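Q: compute the structure for the input listed below.
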Amino acid sequence: MLGKTAGGLYWMFRSLERAENTARLIEAGFRIALTRSTNAEAEWRSVIVTSAAQASYEAGHDVYDSAQVVDFLLRELSNPSSVVSVIKAARDNARLVRTALTTEVWSAVNETWMLFTDLLKEPIPQTELPAVLATIRQQSALVRGALYGTMLRNDIYDFCRLGTYVERMDNTARIIDVKYYSLLPSPSFVGSRLDNVQWETILRSVSAHRSFRWAVEDDFTAPAIAEFLILDRRMPRSLSHCANQIVGCLSHLAEEYGGREASHELADALDTRLRNRDINSIFEEGLHEFVGSVLEKTADIAGQIERDYRFIG
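A: Here you go, the predicted model:
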């Protein structure tokens, strides 16, 4: 496969996953803001910091108002990671690789772009925000369903899935970080009822509230929820599950192309680090520090994938 085609597939699904996870990040901030009566500006600022968009946001905005933050993350074309921007990027990449996609996948991406172009023409009132965020998540699931149901399990499929899981791992780590590092008001709140409510809110923001109840016998405590989101491979948005899926996709590519690349070694190392951990050792290391290292290693893997498979040139 041409590197340009592989890159188009990879970035199409990274963009689609980013749209969904931006919606989830907004929801995390929105729900946590509802549990706190003071310092809302700091909470919305933490959402922008976690989305890695602080510099571009502050270039055009003076305050961290909820309406401005939501509009920036959903609608502003000046923000390359806004939902409107990334859905356009996904559709552009889909057009680039149109001959590699089934009709169902192309139609799902194109319809998603048309829907969001209309849905996000105007600022979203706060009362309508939950429904809009749900629509974004649903459309992402629709495209994934078309991919699962109609595409051959070959290198095309593996590059699509790589894009999904690299982006998902990055975003799950950021959502965990927005909770524990940015939003927890004081160390004195650790283990408190407020702390546990906020952790429960994070579970809901990654659609993991019910699965946590099914899979974990513990109450909604910080260690139990952190373990579920970081180490439980049954949870499809956990860091460990994403790392395992990245390794699997790269292994399929190694079989397809007859050799391993440097990105395979980086992915194996990260997967091993997550496989051989328990949550107590992570808390001892420092949750923020641990999540930060995962973000760095995920970025390293993503960059190496682009070089190994020659996405550019």
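Q: alpha carbons only for contacts and neighbour counts from here, please
A: OK.
Q: nearest residue to the middle of this protein?
A: Asn171 (3.0 Å; C-alpha atoms, centre = their mean).
Q: okay, now the nearest residue to that one once chain neighbours are set aside: neighbour count?
A: If the residues on either side of it in the chain are set aside, Asn171 comes closest to Asn21, at 6.3 Å by C-alpha to C-alpha, 6 or more residues apart in numbering. Look at Asn21: counted by other C-alpha atoms under 10 Å, it has 27 neighbours.
Q: cool, Arg36 as well?
A: 12.
Q: likewise for Ala254?
A: Neighbour tally, Ala254, other C-alpha under 10 Å: 15.
Q: quick one: Phe116 from Ile124, how far?
A: Separation of Phe116 from Ile124 (C-alpha to C-alpha, to the nearest Å): 12 Å.
Q: compare neighbour counts for the two and give me the winner.
A: Using other C-alpha under 10 Å as the criterion, Phe116 and Ile124 rank with Phe116 on top: 20 against 17.
Q: tell me the buried residues in the helix or strand containing Thr117?
A: Element membership of Thr117, judged by DSSP states H and E, is helix 103-119. Neighbour-count burial for helix 103-119 flags 104-106, 108-110, 112-113, 116-117, 119 (criterion: 16 or more other C-alpha atoms under 10 Å).
Q: switch those over to TSV; also include distance to Val294.
A: Shown next, in TSV, are the buried residues of helix 103-119 (distance: C-alpha to C-alpha, whole Å):
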residue	distance to Val294
Glu104	34
Val105	31
Trp106	33
Ala108	32
Val109	30
Asn110	33
Thr112	31
Trp113	31
Phe116	32
Thr117	34
Leu119	34
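Q: for Ala262, state which of those residues is nearest.
A: Val105 (30.4 Å; C-alpha to C-alpha).
Q: for the comparison step, fold the sequence that follows:
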Amino acid sequence: MLSKVAERMYWFSRYIERAENTARMVGVYDNLLFDLPRSINISWFNLVVINSSEDVFNARYTVRDEKNVVKLLLADSTNPNSMTSSLLMARENVRTSRDVLPLPLWELINELCMYVSEHIRDGINRTNRHGFLDNVIKGCQQINGLLADNMSKDAAWQFIRLGRNLERADMASRILDAGITAQLSSTDIEQDLDPSQIIWGNVLRSCDGAMNYRRTMRVTVEGSRVCQFLLHDKHFPRSISFCAEQIEAAISLLPTCEIEELAKLKALLAEDPGNLDETFSDYLNDLQLSFANLHMQFGQCWFALV
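A: The predicted model follows:
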């Protein structure tokens, strides 16, 4: 397979995953801020921090309010990580690689991009936001379902698998970090209300994992158990350990190349991250650095070939 085609498959899957994650995260965060007591100091700008988009935001906006944050994350074409930008880049990668992808995919990605273009105001305004975001999530999942059922599991598929699971693991670590930050901010607890359950319940919903958590862990929603589930569960598709196993499996089916960072990631996942405090945040930062190093080594191994 040509390295440029491999890279397009990798980035196509990352962009689709990023668009879905962004849509889900905005919707869940909307509910989180509505449910939490006012005494807990959490703002919409935290979503910008989760996505490492502070510089992009500060260059475009002066007020850190809901409208500007949602606009940056969903609609801003100057933000390369926005939902709209991600979908357009996914579409471009499909357009230039149609000979290795299922034929109906081109129609699906066009329909999704057209829907977002025509209804993006619904995402920025509160009234119809959740319906709009749900439709985007369903569109991304429809694309992934088409690929899973109709695409040969050849090298092109393995690069799609690599990109999807690396993006998914990275986002899971960022969502966990946001949960830790919110937990540390919840110092003033109102009577008869446990903010930690609200916070960690929304962390699970950000990863579409609430039902799986209840079925697997069989305990109430607790921060330490949620972190354990999203870090180490071997069966949940959005846990970091599951994603790491998928990455390792994909690598084993691709042309031989030494990805040294994979062993370091597995060693990190075997560590005990400790209590839910700043030390845990440092551990999550180490995971994010490992994901960045994996991405760099993928590029050096497979995408830099002439």
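Q: circling back: average offset between the helix holding Thr117 of structure 1 and structure 2?
A: Here the mean offset of helix 103-119 of structure 1 against structure 2 after fitting is 2.0 Å, by mean C-alpha distance after the TM-score superposition for structure 1.
Q: quick check: longest helix of structure 1.
A: Of all segments of type helix in structure 1, defined using DSSP state H, the longest is helix 3-34.
Q: where in structure 2 does it fall?
A: Residue correspondence for helix 3-34 of structure 1 in structure 2, counting by TM-score structural alignment: residues 3-34.
Q: mind listing what the equivalent of Ala269 of structure 1 over in structure 2 touches?
A: Correspondence of Ala269 of structure 1 to structure 2, assessed by TM-score structural alignment: Lys264. The contact partners of Lys264 of structure 2, by C-alpha atoms under 8 Å, 6 or more residues apart in numbering, come to Ser290.
Q: again, but for Lys138 of structure 2
A: Contacts of Lys138 of structure 2 by C-alpha under 8 Å, 6+ apart: none found.
Q: in structure 1, what stretch matches the helix or strand it falls within?
A: Element membership of Lys138 of structure 2 [criterion: DSSP H and E] is helix 129-150. Counting by TM-score structural alignment, helix 129-150 of structure 2 lines up with residues 129-150 of structure 1.
Q: how far apart are the helix holding Lys138 of structure 2 and its match in structure 1?
A: Taking mean C-alpha distance after the TM-score superposition for structure 1, the mean distance separating helix 129-150 of structure 2 from the aligned residues in structure 1 is 0.9 Å.
Q: between that helix and helix 3-35, how big is the angle?
A: On the basis of axes from the mean of the first three to the mean of the last three C-alpha atoms, to 10 degrees, helix 129-150 of structure 2 is oriented at 150 degrees to helix 3-35.
Q: residues of helix 129-150 of structure 2 that come out buried?
A: For helix 129-150 of structure 2, by 16+ other C-alpha under 10 Å, it's 129-130, 132-133, 136-137, 139-140, 142-144, 147.
Q: what angle sits between the helix or strand just after that helix and helix 129-150?
A: Next helix or strand after helix 129-150 of structure 2 toward the C-terminus (DSSP H and E): helix 155-185. With the same axes, to 10 degrees defining the directions, helix 155-185 of structure 2 sits at 150 degrees from helix 129-150.
Q: my guess is Trp199 of structure 1 meets Asp177, correct?
A: No: using C-alpha atoms under 8 Å, Trp199 of structure 1 makes no contact with Asp177, being 11.2 Å away.
Q: neighbour count: the two, which is higher?
A: Just comparing Trp199 of structure 1 and Asp177: by other C-alpha under 10 Å the higher neighbour count belongs to Trp199, 24 against 21.
Q: before we move on, the earlier item: and the residue nearest to the centre of structure 1, how far is that from Ala94 of structure 1?
A: In this view, Asn171 of structure 1 and Ala94 of structure 1 are 22 Å apart by C-alpha to C-alpha.
Q: same question for Ala108 of structure 1.
A: Distance from Ala108 of structure 1 to Ala94 of structure 1, by C-alpha to C-alpha: 10 Å.
Q: what distance do you get for Cys227 of structure 2 to Asn275 of structure 2?
A: For Cys227 of structure 2, the distance to Asn275 of structure 2 equals 10 Å [C-alpha to C-alpha].
Q: more neighbours, those two?
A: Cys227 (24 against 11).
Q: which helix or which strand is home to the more buried one?
A: helix 223-232.
Q: hmm, back to that, host element of the match of Ala269 of structure 1?
A: Counting by DSSP H and E, Lys264 of structure 2 is part of helix 261-269.
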